[in-house]
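S.K.: coords below, sequence missing:
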């Protein structure tokens, strides 16, 4: 009886099969990666929606939005021991973070929260974009920042005073609150005679640009930790917990003429402009305003929540003037100047959805 040989792959056939499998994997891998990024972007979008809702709920109850930095708790014996908290901490009651809220709102005998240091706080999932994971598990990382307006209204003695029309979130820690006293070294973040600004939805709706055309929150890979209590050692800066806008002509001129890659260039003052973002760290006075602009790991731009609650994707190719206009709460009364750099922009058309 003749014995039949079993069919088997030849070496050439095996190589062909391997090549086909490799090609299929190569075709599928980008699709899988794109699907994963889409899922991460959707989670990020939901995070922003929840944070915007928490802020709006708080404003409905208290008739004001918090500042990017705020007074909180019982004042200490000196101004530098006045407890300070970011806008995120102020939303803890609305985000069902009561235990953390109680920590921040109940300070010890030294006038500071009863916690060891900012890095000891837990990580809060809603504060972190999945595309911007922490370097260390449990680190109190922050991915989201609030609209703090014009970059140079920073509260220093040499800067122009804060203008409610320039943004939404402002410094709410001023000890003097308009009184003409010289700020002490312990209260260097105060500007002589400057009042605190109270921002409301009613202002934006009745006097401003409208809630659908005013940005509230966005992403920033350079944001540090949401925990911030070491009052007296760090001067408040709006880019610690906020994002800013720069005059469009300044950015345009720098993009056209600069040949350097230094971090001080104004070309970094745009979406995804900073090529080498900060490694996650605690807040310090060494941080500069160039870190206070939107950035993300999402290809092509950032997610942003508006005052009306909607979340949109903002392209990093957005026109600089449109970007600044979306940040002003009332462009007619703001410090925004046009493309010539001198003429105030008082009659801009509201940008459509296709503008960003």
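M.R.: Sure, I can see it. Computed from a predicted model, the values in this text were never measured in an experiment. Residues are numbered from 1 along each chain as shown.

S.K.: going forward, measure contacts between C-alpha atoms and count neighbours the same way
M.R.: Noted.

S.K.: how about the helices of the protein, start to end?
M.R.: 11-62, 98-104, 201-206, 238-241, 248-257, 320-327 (DSSP state H).

S.K.: most tightly surrounded among those?
M.R.: helix 238-241 (a mean of 28; mean count of other C-alpha atoms under 10 Å).

S.K.: packing partners of it?
M.R.: Helices and strands touching helix 238-241, by 3 or more C-alpha pairs under 8 Å, 6 or more residues apart in numbering; DSSP states H and E, are strand 144-150.

S.K.: packing partners for the strand it packs on?
M.R.: Secondary elements touching strand 144-150 (3+ C-alpha pairs under 8 Å, 6+ apart): strand 215-219, helix 238-241, strand 242-245.

S.K.: run the chain-centre distance for it.
M.R.: The chain centroid and the centroid of strand 144-150 are separated by 6 Å under C-alpha atoms, centre = their mean, to the nearest Å.

S.K.: before we move on, back to that, now the helices and strands packed on strand 144-150 as a markdown table including distance to residue 9?
M.R.: Shown next, in a markdown table, are the helices and strands packed on strand 144-150 (distance: least, C-alpha to C-alpha, whole Å):
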| stretch | distance to residue 9 |
| --- | --- |
| strand 215-219 | 54 |
| helix 238-241 | 63 |
| strand 242-245 | 62 |
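
S.K.: and of the helices of the chain, who's closest to residue 304?
M.R.: helix 11-62 (7.3 Å; C-alpha to C-alpha).

S.K.: try it against this one:
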């Protein structure tokens, strides 16, 4: 009896067609997944912005970047009650350091999904993988020269980790800022930025516990200066870590009005510096 079957040539053609279709499909699937992750990341920033405003409504000021205790707690802890995490906040001892016997277990019990970018492959601190980290950082302000006035931005240059900009929203253990201090306009001033990229700052050990604050005149773990371009490779100073992400072409940012923007890594650097200040009186806007 005559048997019907594929010839070898036909089989190879079918395999080749399937290979081409898979090759076309996979990038589309990956792009769809990244779009979903980017949307989730944007929603996290939106929640951060809402919690920041609710905090201000309650306290008539924004939270400090870190409590006025060396190795104290971060702004992320302060915002917990306004992100429906009041029960967790109540378990912290605010007057103690982040790694005290009472506070350290709360850093290690579970990742904080609202502080983690889903596109990043890492969610633990580099100095100890037992601690969960955050990918969303407060903006301390710009460093260098104001592109509008030509005058240097106000900066405390003490310490060995990059100094402290004085013209952003968050600071360490000093008088907190409020809406009246944002003279450049809330829609023109950055509040939060993203550091979630795998090749961050030369792959140096930079991620820290999401609860960790800072040390006076030394470093700030939960907030950073705007000193380098987005996605730029930089390893020298802890406070000057460059913002960056796994989202192609840039990173997510939250503004002081609660809105969220994806900012391109090719943004004019003068515009980027201007957006980082709350009182630089620059005319540039994102």
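M.R.: Thanks, I have it. Only a predicted model underlies this, so the values are computations on that prediction, with no experimental measurement involved.

S.K.: TM between them?
M.R.: Overall, the chain-to-chain superposition scores 0.80 on the TM-score scale (TM-score structural alignment, normalised by the length of structure 2); 261 aligned residues with a C-alpha RMSD of 3.1 Å.

S.K.: quick one on the thing from earlier: out of the helices of structure 1, nearest to residue 291 of structure 1?
M.R.: Closest among the helices of structure 1, using C-alpha to C-alpha: helix 238-241, at 6.9 Å.

S.K.: with structure 2 overlaid, how far apart is that closest one on average?
M.R.: Following the fit onto structure 2, the mean deviation recorded for helix 238-241 of structure 1 is 3.1 Å by mean C-alpha distance after the TM-score superposition for structure 1.

S.K.: kindly report the same for stretch 36-53 of structure 1.
M.R.: Mean for stretch 36-53 of structure 1 is 0.5 Å (mean C-alpha distance after the TM-score superposition for structure 1).

S.K.: equivalent range in structure 2 for that stretch?
M.R.: Aligned by TM-score structural alignment, stretch 36-53 of structure 1 falls on residues 33-50 of structure 2.

S.K.: tell me how far residue 64 of structure 2 lies from residue 156 of structure 2.
M.R.: Separation of residue 64 of structure 2 from residue 156 of structure 2 (C-alpha to C-alpha, to the nearest Å): 16 Å.

S.K.: these two: who's more crowded?
M.R.: Legend: neighbour count by other C-alpha atoms under 10 Å for residue 64 of structure 2 and residue 156, higher for residue 64 (24 against 13).

S.K.: I'd guessed that one sits against residue 172; true?
M.R.: Yes: between residue 64 of structure 2 and residue 172 a contact is recorded at 6.1 Å, counting by C-alpha atoms under 8 Å.

S.K.: run through the strands of the stretch 51-200 of structure 1 in chain order.
M.R.: Assigned strands in the stretch 51-200 of structure 1, in chain order: 69-71, 84-86, 144-150, 171-172 (criterion: DSSP state E, counting those that start in this stretch).

S.K.: who wins for proximity to residue 37 of structure 1 among those?
M.R.: Nearest of the strands of the stretch 51-200 of structure 1 (C-alpha to C-alpha): strand 144-150, 17.8 Å.

S.K.: what about that closest one, how far off from structure 2?
M.R.: Using mean C-alpha distance after the TM-score superposition for structure 1, the mean distance for strand 144-150 of structure 1 is 1.0 Å.

S.K.: whereabouts in structure 2 does that strand align?
M.R.: Taking TM-score structural alignment, strand 144-150 of structure 1 hits residues 136-142 over in structure 2.

S.K.: then stretch 316-329 of structure 1?
M.R.: Going by TM-score structural alignment: stretch 316-329 of structure 1 matches residues 265-278.

S.K.: what lines up with residue 22 of structure 1 in structure 2?
M.R.: Checking TM-score structural alignment: residue 22 of structure 1 goes with residue 19.

S.K.: give me the distance between its match and residue 31 of structure 2.
M.R.: 19 Å.

S.K.: cool, residue 55 of structure 2 as well?
M.R.: 36 Å.

S.K.: against residue 168 of structure 2, how distant is the nearest residue to residue 171 of structure 2 once chain neighbours are set aside?
M.R.: Here the nearest residue to residue 171 of structure 2 in space, its sequence neighbours aside, is residue 65; by C-alpha to C-alpha, 6 or more residues apart in numbering that works out to 4.8 Å. Going from residue 65 of structure 2 to residue 168 of structure 2 by C-alpha to C-alpha gives 11 Å.

S.K.: check residue 259 of structure 2 too.
M.R.: 17 Å.

S.K.: now do residue 160 of structure 2
M.R.: 20 Å.

S.K.: show me the contacts for residue 57 of structure 1.
M.R.: residue 94 (C-alpha atoms under 8 Å, 6 or more residues apart in numbering).

S.K.: what residue of structure 1 matches up with residue 185 of structure 2?
M.R.: Checking TM-score structural alignment: residue 185 of structure 2 goes with residue 210.

S.K.: surely its match touches residue 327?
M.R.: No: under the criterion of C-alpha under 8 Å, residue 210 of structure 1 makes no contact with residue 327, lying 11.2 Å away.

S.K.: identify the residue spatially nearest to residue 67 of structure 2, adjacent ones excluded.
M.R.: Residue 67 of structure 2 sits nearest to residue 173 (C-alpha to C-alpha, 6+ apart), 5.1 Å away.
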